[in-house]
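# Okay, structure incoming, though there's no sequence with it:
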């Protein structure tokens, strides 16, 4: 379940395009919640017309970095696919429900999404450690 405190972060991320750019993330955000936010980035980009190839690359990058982070910190992400899919639905819905905002911020969201496709692990690690 997506915690209510993440709703603003998911909306912000969906409009910024990057799960790792969301401001004021609670330091106690779980890895599962990061997976949901990454999925929301993907869903928002899908709603804004990103290609299937880019959506797949983004998912692969998110999985690799979040799984690596979990392993390095003695944790596991047991349901990556289900959590990512949940985030995709939420991100897509947020963009579609706020079409007027998305049309203004659409290019920023796609730029942030493209950044996350090839984001380096250290940047993700720094965001998760904040």
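Received the coordinates, thanks. Just so you know, these numbers come straight off a predicted model, no measurement behind them.
# make it CA atoms for all contacts and neighbour counts henceforth
Will do.
# Assign a three-state SS to the residue sitting furthest away from the middle of the chain, would you?
What lies farthest from the middle of the chain is residue 74; by C-alpha atoms, centre = their mean that is 22.0 Å. Using DSSP: H, G, I helix; E, B strand; the rest coil, the structure places residue 74 in coil.
# And here is the other one:
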């Protein structure tokens, strides 16, 4: 099942250069959904040729940033890996099913992925902090 918010994250990445740009276009994104969306961007980028070291760096950066955010906001992040993996599968599926929409913008998506693999925590905090 492809979640609409994952679709929004992938399309935001392809259009605006970061999955975290979805924050400006979506309301009520739960912390767990953010983790799934980060995984989805990872999976989508891998379909377009992102290599394993980059995919691993993206995952590590996401884990560090989400863990820090959880610690600072008294949230629990016990299930990062399963949520991220769910997102990877969703992202791969989305790209394969929506190729007509996403393939023409795959260069933008990959640039966004490379941006997000080293994204500064302050940008993540801003995206995840409501209102």
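Structure received. Nothing here was measured: the structure is a model prediction, and the numbers come from that model.
# what's near enough to touch the residue nearest the centre of structure 1?
Nearest to the mean C-alpha position of structure 1, counting by C-alpha atoms, centre = their mean, stands residue 38 at 2.0 Å. For residue 38 of structure 1, the contacting residues are 18, 19, 59, 62, 84, 87, by C-alpha atoms under 8 Å, 6 or more residues apart in numbering.
# go on, residue 67 of structure 1?
Contacts here follow C-alpha under 8 Å, 6+ apart; on that basis residue 67 of structure 1 touches 76, 77.
# Verify the stated contact: residue 85 of structure 1 with residue 41.
No: in this structure, residue 85 of structure 1 sits apart from residue 41 without contact. The criterion is C-alpha atoms under 8 Å, and the distance is 10.9 Å.
# Which of the two has more residues huddled nearby?
Neighbours per residue, other C-alpha atoms under 10 Å: of residue 85 of structure 1 and residue 41, the larger number sits with residue 41, 37 against 18.
# looking at it, the more buried one is touching residue 13, isn't it?
Yes: when contacts are counted by C-alpha under 8 Å, residue 41 of structure 1 is listed as touching residue 13 (6.5 Å).
# Can you pull the residues that touch both of these two?
Between them, residue 41 of structure 1 and residue 13 share these contacting residues under C-alpha under 8 Å, 6+ apart: residue 19.
# Give me the neighbour count for residue 30 of structure 1.
For residue 30 of structure 1, the count of nearby residues is 12 (other C-alpha under 10 Å).
# where's it relative to residue 1 of structure 1, distance?
As judged by C-alpha to C-alpha, to the nearest Å, residue 30 of structure 1 and residue 1 of structure 1 stand 12 Å apart.
# Look up which helix or strand the nearest residue in space to residue 17 of structure 2 that is not next to it in sequence falls in, please.
On the basis of C-alpha to C-alpha, 6 or more residues apart in numbering, the spatially nearest residue to residue 17 of structure 2 that is not a chain neighbour turns out to be residue 112, at 3.9 Å. Counting by DSSP states H and E, the secondary-structure element that holds residue 112 of structure 2 is helix 106-116.
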